[in-house]
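1. give the three-dimensional model of this entry:
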Amino acid sequence: MHILSFLPTKVAVSTSILSKQWQFLWMWLPKLEYSSLRYCSAIGEFIDKYLPLHRSPVIERLKLSVEPIQPEDIKRWVDIAVSRCVRDLIFIIVQRIKIYFPAAFTPAIHDESLQGLLDICPVLEDLSVLLRGECSMGEISVIVPTLQRLSLSVSCSCYLDGYVIDTPSLKYLKLEDWNNSAHDVEIRDMPELREAYVDVVFFVLKSVIGSITSLKHLTICSEIPKRGWEDDVYGGGFVFNQLEHLELCVCKDNSSDLLGQLLKDSPNLRVLDIYHKGDTDMVCWNQPSLVPQCLLSSLQIFNWSGYFGRQQERDIAVHILKNACVLNKVTIFADIVQYSVPHLKMIKELAFSSRASSTCELVFVECPYEMFD
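-> Below is the predicted model of the structure:
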């Protein structure tokens, strides 16, 4: 059994012909993964012929991957998954599902099939939904009371009416949505959420922000309008009282303003990671009129990956060094090529700036720009 757990499901099933001792071992595997790059019917055959023989009381992971050519093939795959995987095998408890919707996906296929599959998985804990290519969809719903981990990815060319996320037990959320076309986003309260990765357009951020205030670790990448966005997004007075670790990408428009707002709204922040994964210039740093509480009392670690030594970056780094009273360590992963700022100049500008913490250690690490992509 231990050996079979390392094999693809197709290979594990094939071992049943080796001997009587091996004949039924695969039936007790807790994880099933099946891929077919050419024929959707192969997955249908696997579900129809072999899955009913499976005897494990719990399927920890069920992953069916297929790249069909025609949209009707996708419908067949989803319909089979709904009708055979669980409904006819009611003793199976599915805890993890990964669903991949490629290009040419039509609205008639997804709605009932996706939520229908979720409805018959009463203890589902881990769900990934990937909307890829030039798909066209209606509204999708992810309503799962037991779900603990959710990854939802919407490509910029996938047009949809919107989505609803209602997952009160969720602990981890990964949301990627860079589709600028108008679509509704409803994310209901997630009181158990502790970690989130949010890479979205601005109007999606507006819908997300109020539901993620309970987390401890936030990774965020979002463009921000030039003016007036604070009242638009933070009209409800959201505060991240439990946030301890913030990772912020500063490659989007006006992302330095988002940094200032998040510092202000995270009074117990302990770790700040700034990183840069694109070639867009940051706008000038608008220094807060009041020093954020986290700088005065809680921030201990500050890391910057993809530091180019430009004026706006220096302003941010100097502001943090000057006001972070309990800062222990600052690590700068400095680019030494992209903007031709001499490494020694970078070091001097920060090393000679004033520091609120007398015990703060400043470390420079030379890195080529490619490491930050």
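2. from now on I want contacts and neighbour counts done on CA atoms only, so please keep to that.
-> Will do.
3. now do the most centrally placed residue in the chain against L193, distance only.
-> For the chain, the residue nearest the mean C-alpha position is K174 (2.5 Å; Cα atoms, centre = their mean). From K174 over to L193 the distance is 11 Å, taken as Cα to Cα, to the nearest Å.
4. show me the helices in the stretch 201-350 of the chain, by range?
-> 202-208, 229-233, 255-264, 293-297, 311-323, 343-351 (DSSP state H, counting those that start in this stretch).
5. same list (these) but as CSV, adding distance to S83.
-> Listed next are the helices of the stretch 201-350 of the chain as CSV, based on distance: least, Cα to Cα, whole Å:
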stretch, distance to S83
helix 202-208, 33
helix 229-233, 42
helix 255-264, 46
helix 293-297, 52
helix 311-323, 55
helix 343-351, 62
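6. Serialize the ones you listed to TSV and add fields for distance to L51 and mean neighbour count.
-> Below are the helices of the stretch 201-350 of the chain laid out as TSV (distance: least, Cα to Cα, whole Å; neighbours: other Cα atoms under 10 Å):
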stretch	distance to L51	mean neighbour count
helix 202-208	39	19
helix 229-233	48	14
helix 255-264	49	21
helix 293-297	54	20
helix 311-323	56	18
helix 343-351	60	15
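7. select, out of the ones you listed, the one closest to L131.
-> Smallest distance to L131 across the helices of the stretch 201-350 of the chain (Cα to Cα): 16.1 Å, for helix 202-208.
8. what ranges do the helices span in the stretch 51-200 of the chain?
-> Per DSSP H, counting those that start in this stretch, the stretch 51-200 of the chain carries helices over the ranges 71-80, 107-119.
9. let's see this one next, to set against the first:
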Amino acid sequence: MDRISQLPDELLLQILSFLPSTKQVVATKVLSKRWQFLWKMVPKLAPVIQALHFKLSQACSSGDIRVWIRDADKRCVLELIIDIDICSFPGGRRSTRVSLPRSCRMLVTLKLSNAVLVDDVSSSISFPSLKKLSLISIKFASCNFVDKLLSSCPVLEDLVIHDQFQDDFIAVWRVKVPSLKSLFVHKSEYIKYLRWFCIDTPSLECLHILEKAILDVSHHNSLDPIKSVKHLELCSSKISKDACPVVFLRLEKLRVCTCGTQWMYLLMHVLGASPNLRALKLERRGSQHATAPELSEPSSVPRCLLTSLETFEWVQYEGAKEEKEVAAFILRNANCLKKATIISPQHTHRDKKFEMVKELASWPRGSRTCQLVFD
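-> Predicted coordinates for the structure are as follows:
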């Protein structure tokens, strides 16, 4: 090392310029007094930046943003935040178009706010190290780009989607990320129409959807991640007896698919865990009726039936033994029920419909003001 230290500055600086990272260049200052300040003289020394936050106005061009993202990746930036000022938009509408680079090898965290993401259909994108992705008030150029973006993140663990405007035409979000552990979805009060999320995340541990959740219970061991939702749709072809240990204090609307063999078990557990439920809908989506075991009534009537349930609807009701048991149980115990709507399949013969109507009308009802509608 002493012999190398005797070399002229020009040669030593050239040696330092070949080191792969700025961190390694700076580390040479501890070698000796000769090297203590030499690293500061290295030309084109890239700064060491772990996090980079841009707060921009709409005057910033898409090309500039793309260059910054590419340069951030070259400098091994781990966290990148691009926040475009919504106050600078005419009429408060997003207009700044952002085109993502083809690859960001080192980026671990990416947060984008108030922009229009443009898809370059001729090229692929890749975020091999990205673990956290936050999309706040982002408008996409196409439905396919959402799938393209998420599929480019093979190790993604945390995803945040925050909708704030209703000028985005993507009605269905498809979140298919095998590595995803946490999903947070928030719909702003300004969005009046319903946005659907199709979730296929086998590694999911935490799911927060503030307005509505749709879940296939057969892919999840617990309903705990969605205990804060107001609207919930459940479908189960199989379910563990430990799948419903939580309490849904905020749940107001529940929809249960009756296509599985254990839908009654699921229904009774969720009813018992939803003290403030106001609307219940049962519907069979499958083409064939699945025979379920006999109803095992709970030891106590669910609180929601006694104090809060106001509307009950059953679509594709065929009058099977287990269906009669469930319908009779609900009508008998729903003290606050205002309206019960029973809809039979279109192919049901009118004579059978008449028999079902007579049977339903003869059952006792806990609510004297309940209106029974049969279609």
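10. turn the helices of the stretch 51-200 of structure 1 into TSV, columns for distance to D273 of structure 1 and mean neighbour count.
-> Listed next are those as TSV, based on distance: least, Cα to Cα, whole Å; neighbours: other Cα under 10 Å:
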stretch	distance to D273 of structure 1	mean neighbour count
helix 71-80	40	18
helix 107-119	36	17
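11. can you say which of those helices is nearest to A324 of structure 1?
-> Short answer: helix 107-119, nearest of the helices of the stretch 51-200 of structure 1 by Cα to Cα, at 46.8 Å.
12. how about the strands in the stretch 151-300 of structure 1?
-> For the stretch 151-300 of structure 1, strands defined by DSSP state E, counting those that start in this stretch occupy the ranges 162-166, 172-177, 184-187, 195-200, 217-222, 245-249, 271-275.
13. which one of these lies nearest to S35 of structure 1?
-> Once these are compared by Cα to Cα, strand 172-177 is nearest, at 24.0 Å.
14. quick one: distance of that closest one to the chain centre.
-> Distance, stretch centre to chain centre, for strand 172-177 of structure 1: 4 Å (Cα atoms, centre = their mean, to the nearest Å).
15. and the angle from that strand to strand 195-200?
-> Counting by axes from the mean of the first three to the mean of the last three Cα atoms, to 10 degrees, strand 172-177 of structure 1 lies at 0 degrees to strand 195-200.
16. any idea what sits nearest the residue opposite E359 of structure 2 in structure 1 once aligned, other than its immediate chain neighbours?
-> Matched to structure 1 by TM-score structural alignment, E359 of structure 2 sits across from E349. Excluding its sequence neighbours, the residue lying closest to E349 of structure 1 (Cα to Cα, 6 or more residues apart in numbering) is R314, at 7.8 Å.
17. which position in structure 2 pairs with that neighbour?
-> Applying TM-score structural alignment, one finds that R314 of structure 1 aligns to K324 in structure 2.
18. just D335 of structure 1 next, same as before
-> Using TM-score structural alignment, D335 of structure 1 lines up with P345 in structure 2.
19. need the contact list for that match.
-> V315, Q316, Y317, E318 (Cα atoms under 8 Å, 6 or more residues apart in numbering).
20. the third one reaches T341, doesn't it?
-> No. Y317 of structure 2 lies out of contact with T341 (Cα atoms under 8 Å); the separation is 10.2 Å.
21. surely H162 of structure 2 touches R195?
-> No. Contact criterion Cα under 8 Å: H162 of structure 2 and R195 do not qualify, at 11.6 Å.
22. residues contacting T341 of structure 2?
-> F312, E313, W314, L372, V373, F374, D375.
23. just give me which of those residues are shared by structure 1.
-> Contacts conserved in structure 1 for the contacts of T341 of structure 2, counting by both residues aligned by TM-score structural alignment, their matches' Cα atoms under 8 Å: F312, E313, W314, L372, V373, F374, D375.
24. just give the nearest non-adjacent residue to the last one, would you?
-> Beyond its immediate neighbours in the sequence, the residue positioned closest to D375 of structure 2 (Cα to Cα, 6+ apart) is I343, lying 4.8 Å away.
25. show me the contacts for the closest residue to F197 of structure 2 other than its chain neighbours.
-> Leaving aside its sequence neighbours, F197 of structure 2 sits nearest to W173 (Cα to Cα, 6+ apart; 4.7 Å). For W173 of structure 2, the contact set (Cα under 8 Å, 6+ apart) comprises V146, R195, W196, F197, C198.
26. reformat the strands of the stretch 151-300 of structure 1 as a markdown table; add distance to D48 of structure 1.
-> Listed next are the strands of the stretch 151-300 of structure 1 as a markdown table, based on distance: least, Cα to Cα, whole Å:
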| stretch | distance to D48 of structure 1 |
| --- | --- |
| strand 162-166 | 31 |
| strand 172-177 | 33 |
| strand 184-187 | 36 |
| strand 195-200 | 37 |
| strand 217-222 | 42 |
| strand 245-249 | 46 |
| strand 271-275 | 48 |
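27. which one, of those strands, ends up nearest to S136 of structure 1?
-> strand 162-166 (11.0 Å).
28. which strands and helices sit next to that closest one?
-> Contacts defined by 3 or more Cα pairs under 8 Å, 6 or more residues apart in numbering; DSSP states H and E place strand 162-166 of structure 1 against strand 139-143, strand 184-187.
29. just the buried subset of the contacts of W173 of structure 2, please.
-> Among the contacts of W173 of structure 2, those classed as buried by neighbour count (16 or more other Cα atoms under 10 Å) are V146, R195, F197.
30. export the residues you listed as CSV, with columns for distance to E79 of structure 2.
-> Below are the buried ones among the contacts of W173 of structure 2 laid out as CSV (distance: Cα to Cα, whole Å):
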residue, distance to E79 of structure 2
V146, 21
R195, 29
F197, 27
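31. pick the one among the residues you listed closest to D9 of structure 2.
-> Closest to D9 of structure 2, out of all of those and judged by Cα to Cα, is V146, at 52.1 Å.
32. now do the contacts for that closest one.
-> Applying Cα under 8 Å, 6+ apart, we find V146 of structure 2 in contact with F140, W173, R174.
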